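Trainee: Return atomic coordinates for the entry below.
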Amino acid sequence: MSETYLVRYVGGPLDGRVDTLDGAPEDPRSTVTHVHLHGGPKIVHHYDLEYALEYGCEYRVREA
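Mentor: From the prediction side, this is the model:
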């Protein structure tokens, strides 16, 4: 039985989002890109991996 792995997002439009995975990814991505399309110009946010532990990792929005 695998433990739940949590992926947390801090800042930007994904602030407070928590994704739950069945297990830890072999190699967590160092950057996650979020593209927001809302009928106007697209808005792109980049989230950088801040820490990875056995139970989860945290991505923080990159400051412009």
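Trainee: from here on, contacts and neighbour counts on C-alpha atoms
Mentor: OK.
Trainee: what does the top strand by length along the chain contact?
Mentor: The single longest strand within the chain, with elements called by DSSP state E, is strand 43-53. Among residues not part of strand 43-53, those counted as contacts by C-alpha atoms under 8 Å, 6 or more residues apart in numbering are 9, 12, 28-37, 57-62.
Trainee: can you rerun that using 10 Å?
Mentor: 5-14, 24, 27-37, 57-64 (C-alpha atoms under 10 Å, 6 or more residues apart in numbering).
Trainee: Second chain to compare with the first, below:
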Amino acid sequence: MTDSYFVRYVGGPLDGRVDTLSVLPAEPRSTVTHVHLHGGPKIVHHYDLHYAVEYGCEYRLREV
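Mentor: As a prediction, the model looks like this:
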């Protein structure tokens, strides 16, 4: 049995999303960029890395 590493997203269009990784990344990305294409202008959201002791890391929507 292996432990899973969870990556959670808070805020914006990815709010509530949870990715499960089988291997802990050596260096998680400090920022994740999400580009939303919906037939109109593209909308870009940036998520910044925060650590959560309970489950791994969390990406929170960057406030502008």
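Trainee: Could you get me the TM-score between them?
Mentor: The TM-score (TM-score structural alignment, normalised by the length of the first structure) is 0.90; 64 aligned residues with a C-alpha RMSD of 1.5 Å.
Trainee: helices or strands up against whichever helix or strand comes after the longest strand of the first structure?
Mentor: As assigned by DSSP states H and E, the chain's next helix or strand after strand 43-53 of the first structure is strand 56-61. Other elements packing on strand 56-61 of the first structure under the criterion 3 or more C-alpha pairs under 10 Å, 6 or more residues apart in numbering; DSSP states H and E are strand 5-10, strand 18-21, strand 31-36, strand 43-53.
Trainee: Throw those strands into TSV and include mean neighbour count, thanks.
Mentor: Shown next, in TSV, are these (neighbours: other C-alpha atoms under 10 Å):
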stretch	mean neighbour count
strand 5-10	19
strand 18-21	14
strand 31-36	13
strand 43-53	15
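Trainee: Now do the longest strand of the first structure against strand 56-61, angle only.
Mentor: 150 degrees (axes from the mean of the first three to the mean of the last three C-alpha atoms, to 10 degrees).
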